[in-house]
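Chemist: fold the following for me, if possible:
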Amino acid sequence: LIEEQHEGWRYRWSDGLTRRANSALAVGRTGTVDDLVARAEDYYGLRGAPTLIQVSTASAPRGLPAYLQSRGYRSTARTFVQAAAIADVVERTESRFDIEIAATPSDEWFGTYWSVEATRGRTDTDMTLYRHVLLAPELPTVFAAARRDGKVVGVVQLVVDRGWAGVQCMATAPSDRRQGVADSVLNGLAIEAAERGIGRMYLAVMATNDAGTALYASAGFRATHDYCYFADQVN
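Modeler: So this is what the prediction gives:
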């Protein structure tokens, strides 16, 4: 991941891996919006990519969404950031499967995760990047897997940052959905986080993911803010 910063904005690039890693994050109240957007357009234009700007209700300058819309940008992928007390998550979830905790993702773990990602049009190049970049952050991380009858049926990753436990890369094998797998791995992660002395947990869920939203609400998560991506429809 390549990142440049200017006036609080973060211009990120990883050659097409994810929206987050190939977008400008609008942060802070300094700088002139039109100059910062123009810089983003130059930054991604030089790389032959469309301009994508991540706009969060927690950090973006006022008036930025309206300004982007006036320039032909359209918003997409609205996502809610949610948080919960880990004690609540432990109490409100339960594991129906054997849960394994590891410091690195096994081939089985990754195979289950990729069985879901592959349905979203990911390529072999994406697979390599996910395995060796996204799943290998510099921050402390653990991987949980739910196993049934010797088979890994669900996985999730936890990243520890400044006293918070971030939940990401949750996936359930397509043939094992609606059987409590996600609830089980979330419970396992929450217990692991509690044993590490962490008190709060957060995650991100897309606004269109009704099943995920319902699961996280039942586990005690509540929205703190939301973000979306504004895509340049003109240039």
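Chemist: CA only for contacts and neighbour counts going forward, please
Modeler: Fine.
Chemist: longest helix in this protein, please.
Modeler: helix 181-195 (DSSP state H).
Chemist: now that helix: buried residues?
Modeler: Applying a neighbour-count criterion of 16 or more other CA atoms under 10 Å, one finds 181-194 buried in helix 181-195.
Chemist: neighbours around residue 111, how many?
Modeler: Neighbours of residue 111 under the rule other CA atoms under 10 Å: 15.
Chemist: find the helix or strand that it is a member of.
Modeler: helix 107-117 (DSSP states H and E).
Chemist: so what's the gap between the helix or strand following that helix and the chain middle?
Modeler: Sequence order places helix 124-129 as the next helix or strand after helix 107-117, per DSSP H and E. Chain-centre distance of helix 124-129: 17 Å, with CA atoms, centre = their mean, to the nearest Å.
Chemist: specify the next element, helix or strand, located C-terminal of helix 124-129.
Modeler: strand 141-148.
Chemist: which parts of the next helix or strand after that next one are buried?
Modeler: With elements assigned by DSSP H and E, the helix or strand that comes after strand 141-148 is strand 151-161. Neighbour counts over strand 151-161 (16+ other CA under 10 Å) mark 152-160 as buried.
Chemist: would you do the same for the sequence below? I want to compare the two.
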Amino acid sequence: MTTVLELEERCADAWPALVDERLGGWRLRAAGGFTGRANSALTTGDPGVPVADALAAVSGFARRHEIRPLAHVVVGSPHEDAVARTGWRVDLDHPGGAESLVLTGPLAAFATPKPEGVAEGVTEGVAEGVSVPTSPSEGWWELAAQAEPTPAQRHVLGSGGVVGFGQVARDGVVLAAVRGAVVGDLLHVARLAVRPEARRRGLARALLGGLASWALGRGATTCALQVAEHNTPALELYRSLGCVEHHRYRYWAPNHS
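Modeler: I've put the predicted structure just below:
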């Protein structure tokens, strides 16, 4: 079974920040404020200094890069109590939610079967309108981020291993979008979005099936997703596809931030 440390490191590699500096086994990350994951210190390893000193370094890093100081702390990890003792608090005001679940599951459980004659790794035509190009379309950007993405968004979403920009397009309109990044044998899934008028048609499930097929053709066997605990519809979808909770993490911030 993949350890928490290994899984968190792979997820971080799949979601690359603009700046990623090591402090021992910690990773100090900044990306212009785009997402908590790319703008927080990943605290799963040993920082090599007392936790209070490490958090002071996190605060200094945040000031230099003009972001809020945040620590990404695994629930129940060895560092959690130490972070709390320094006076930092769970960031209950975090826009994406203070606590997230990391789910994992076998890709084969929800990959779309390929019709006869479709080459391995090709997803176009597996389901109507589903494709996984390696470059994002304008419609993908509009749905997954915004029509005019910032440099930070382009970096975080556009890089990180082998990246696929899954979409369902019909009549030239992108109705659903998702990002997948293959790191080793892991597919990291993020930014799943469906236009409001196109929901409840099974597009998310079809799109994830196409993305899984694409990733299987690139050596992935397992998927990982980081989902806010309040996102009930997403959690129900992923669990119905065979994903289970691996662990949880929370964002922590200084009391004065």
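Chemist: so which of the buried residues of strand 151-161 of the first structure comes closest to residue 21 of the first structure?
Modeler: residue 159 (16.9 Å; CA to CA).
Chemist: test my guess that that closest one contacts residue 189.
Modeler: No: counting by CA atoms under 8 Å, residue 159 of the first structure does not reach residue 189; the two are 10.3 Å apart.
Chemist: show me the contacts for the aligned partner of residue 203 of the second structure in the first structure.
Modeler: Under the alignment (TM-score structural alignment), residue 203 of the second structure maps onto residue 181 of the first structure. Neighbour list for residue 181 of the first structure: 95-97, 146, 153-154, 172 [criterion: CA atoms under 8 Å, 6 or more residues apart in numbering].
Chemist: and which of those residues is nearest to residue 76 of the first structure?
Modeler: Closest to residue 76 of the first structure, out of all of these and judged by CA to CA, is residue 172, at 24.6 Å.
Chemist: would you check how far apart the nearest residue to that closest one once chain neighbours are set aside and residue 197 of the first structure are?
Modeler: Spatial nearest neighbour of residue 172 of the first structure, excluding adjacent residues (CA to CA, 6 or more residues apart in numbering): residue 154 at 4.3 Å. Separation of residue 154 of the first structure from residue 197 of the first structure (CA to CA, to the nearest Å): 25 Å.
Chemist: what do we get in the first structure for residue 216 of the second structure?
Modeler: Under the alignment (TM-score structural alignment), residue 216 of the second structure maps onto residue 194 of the first structure.
Chemist: OK, contacts around its match?
Modeler: 86-87.
Chemist: make a markdown table from the buried residues of helix 181-195 of the first structure and add distance to residue 214 of the first structure to it.
Modeler: Converted to a markdown table, those look like this (distance: CA to CA, whole Å):
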| residue | distance to residue 214 of the first structure |
| --- | --- |
| 181 | 14 |
| 182 | 12 |
| 183 | 11 |
| 184 | 15 |
| 185 | 16 |
| 186 | 14 |
| 187 | 15 |
| 188 | 19 |
| 189 | 18 |
| 190 | 18 |
| 191 | 21 |
| 192 | 23 |
| 193 | 22 |
| 194 | 23 |
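Chemist: still on that earlier bit, return the set of buried residues in the helix or strand that the longest helix of the first structure is followed by.
Modeler: Using DSSP H and E, the helix or strand that follows helix 181-195 of the first structure in sequence is strand 200-206. By 16+ other CA under 10 Å, the buried positions in strand 200-206 of the first structure come out as 200-206.
Chemist: just give me the neighbour total for residue 31 of the second structure.
Modeler: Residues contacting residue 31 of the second structure under the criterion other CA under 10 Å number 24.
Chemist: look up how far residue 65 of the second structure lies from it.
Modeler: Residue 31 of the second structure is 8 Å from residue 65 of the second structure, by CA to CA.
Chemist: now swap in residue 253 of the second structure and tell me
Modeler: In terms of CA to CA, residue 253 of the second structure sits 16 Å off from residue 65 of the second structure.
Chemist: higher neighbour count, these two?
Modeler: The neighbour comparison of residue 253 of the second structure against residue 65 (other CA under 10 Å) goes to residue 253, with 24 against 17.
Chemist: can you tell me which residue in the first structure aligns to that one?
Modeler: In the first structure, residue 253 of the second structure lands on residue 231 (TM-score structural alignment).
Chemist: I am finished for the moment; much appreciated.
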